[in-house]
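Chemist: The sequence and its predicted three-dimensional model are supplied below.
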Amino acid sequence: MRISELAARAGVPLPTVKYYLREGLLMPGRATSATQARYDDTHVRRLGLVRALAGQGLPLDRIKVVVALVEQPGDDLFAALGKAVAALPPYVDDPPDADHPRARALLERIGQSYDPRFAAVAQLERALVALESAGLTMSGRRIDVYDRHIRAIADLEVDMLPMNSRHETVEAAVLGTALYEPVLAAMRRLAHQHRAARAFAASPDRHPQNAGDTTTQETEAP
């Protein structure tokens, strides 16, 4: 297909496609003349990847990191996945040897093995600090329930990764992390609404802590 057909099929404006070509985010087509080239389904797929990442707010330099890892994941697939996930937000600029005491304590509680240099460790530390700043805590009960269900989600997602090629594995892992997380967040909020509607249906004005209930209430936010 010609570049105009590629743009139409991918749903990306032609000037944007040309920009991606100049920046190296989209691989060149097969040259048919000095000024013409042909493109195929691999280009459509790459545009879908770039568009999806850009839609999640990734800056150009981070998209380039992901694209480079998809093209050349290397022999260590585990390391490639770690680098790709590190290119996704939220971004934390902690040095590789930084200590993350809150994250470490939480991960040790649930018995989870981890690489302390993995970006998600610093992200977890930052999230726990934000909780403390707001006067909230992660109770043992909350940690244990989160852990149980998050591991089930992780097991499913890793089992569903395509293993036909390293390129497909890295691409699916990055896209899955970037695009399924908003789905999980939205479903969690909808579950809160559903659960609250059931809990307060009998008496909409009744607040659980003001209804004479003498049981101990957890004082964390939902």
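Modeler: That came through, no problem. These numbers were taken from a predicted model, which means no experiment stands behind them.

Chemist: When you work out contacts or count neighbours from here on, use the C-alpha atoms and nothing else.
Modeler: OK.

Chemist: neighbouring contacts of stretch 33-40?
Modeler: 1-3, 6, 28-32 (C-alpha atoms under 8 Å, 6 or more residues apart in numbering).

Chemist: next one: stretch 108-116
Modeler: 107, 143-144, 147.

Chemist: What residues sit buried inside that stretch?
Modeler: residue 116 (16 or more other C-alpha atoms under 10 Å).

Chemist: Equivalent analysis for stretch 48-68, please.
Modeler: 49-53, 58, 62-67.

Chemist: A further structure is provided below for comparison with the first:
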Amino acid sequence: MRIAELSRQSGVPVPTIKYYLRENLLPPGELTSPTQARYDARHVQRLRLIRALVDLARLPIATIREVLREVDQPDPVLHYVLGRAMKSTLTPRGQVDPATLATAERAVDEMIARRGWRISAEAPARQAVAEVLATLTELGVGDLGDALDEYAEAAEQIAEADLAAVGTRENPEELVYAAVVGTIIGERLHSGLRRLAHENASAARFAPPAESALAEPC
């Protein structure tokens, strides 16, 4: 297909496609003349992945280039490909008291050790969780963090379900695309399900028996 058809199938404007070509994010097409190239379904798939990384993950071009470099390795290790993509979607905020944060970081490290999780030292999520715990402490509800292990157990089940859903994809591009979309859009799914579960738990715990079925939404 020509670049105009590639644009139509992918939904990406021609000038943007040319920009991705210049930035080496999109492999060049097969030259059919000095000024013309032919593209195929692989280019459509790559554009879909790039747009997910740009629009959903909101990654800078330099980071996207690193992710795609991992994807394009001759024999990519899917764990590392997925790790590169997912680590890039979460950036710690760094807006809490350093002393409180240090205490929270120790709590997170201890939880990771207790559960035997294999987590890299530079994982942004480690810092993000610590910042949440520190913020809870600063807001006077640090006891909510006492249930960290229970939350971690639920997170394990969610992670297993997530990766089971995307793990059937052996193509690295398809795996990264599904993981990025599933993780970012899935956050809304998890949040919605949690609120439904909160309403149910609230009705069971706090509502009078005769009113529990008609409880106001949480």
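Modeler: That came through, no problem. The structure presented is a predicted model; accordingly, all values stated were derived computationally and were not measured.

Chemist: just to revisit the earlier point, show me which pair in the contacts of stretch 33-40 of structure 1 is furthest apart.
Modeler: 6 and 32 (15.5 Å; C-alpha to C-alpha).

Chemist: Can you list the helices and strands that the longest helix along structure 2 packs against?
Modeler: Ranked by residue count under DSSP state H, the longest helix found in structure 2 is helix 172-205. Contact here means 3 or more C-alpha pairs under 8 Å, 6 or more residues apart in numbering; DSSP states H and E; on that basis helix 172-205 of structure 2 packs against helix 41-51, helix 78-87, helix 148-166.

Chemist: still on that earlier bit, which of residue 6 and residue 32 of structure 1 has more neighbours?
Modeler: residue 6 (21 against 9; other C-alpha atoms under 10 Å).

Chemist: Translate the more buried one into the numbering of structure 2.
Modeler: Matched by TM-score structural alignment, residue 6 of structure 1 corresponds to residue 6 in structure 2.

Chemist: OK, contacts around its match?
Modeler: Contacts of residue 6 of structure 2 (C-alpha under 8 Å, 6+ apart): 39-40, 43-44.

Chemist: Quick check on those: which are buried?
Modeler: Here, 16+ other C-alpha under 10 Å leaves 39, 43-44 buried among those.

Chemist: From those, pick the one nearest residue 137 of structure 2.
Modeler: The shortest approach to residue 137 of structure 2 among these belongs to residue 44, at 47.3 Å (C-alpha to C-alpha).

Chemist: Quick check, that closest one in contact with residue 10.
Modeler: Yes. At 5.5 Å, residue 44 of structure 2 and residue 10 qualify as touching, with contact defined as C-alpha atoms under 8 Å.

Chemist: Spell out which residues are contacts of both of these two.
Modeler: Joint contacts of residue 44 of structure 2 and residue 10 (C-alpha under 8 Å, 6+ apart) do not exist.

Chemist: returning to what we had before: separation between the match of residue 6 of structure 1 and residue 205 of structure 2?
Modeler: 56 Å (C-alpha to C-alpha, to the nearest Å).

Chemist: cool, residue 175 of structure 2 as well?
Modeler: 41 Å.
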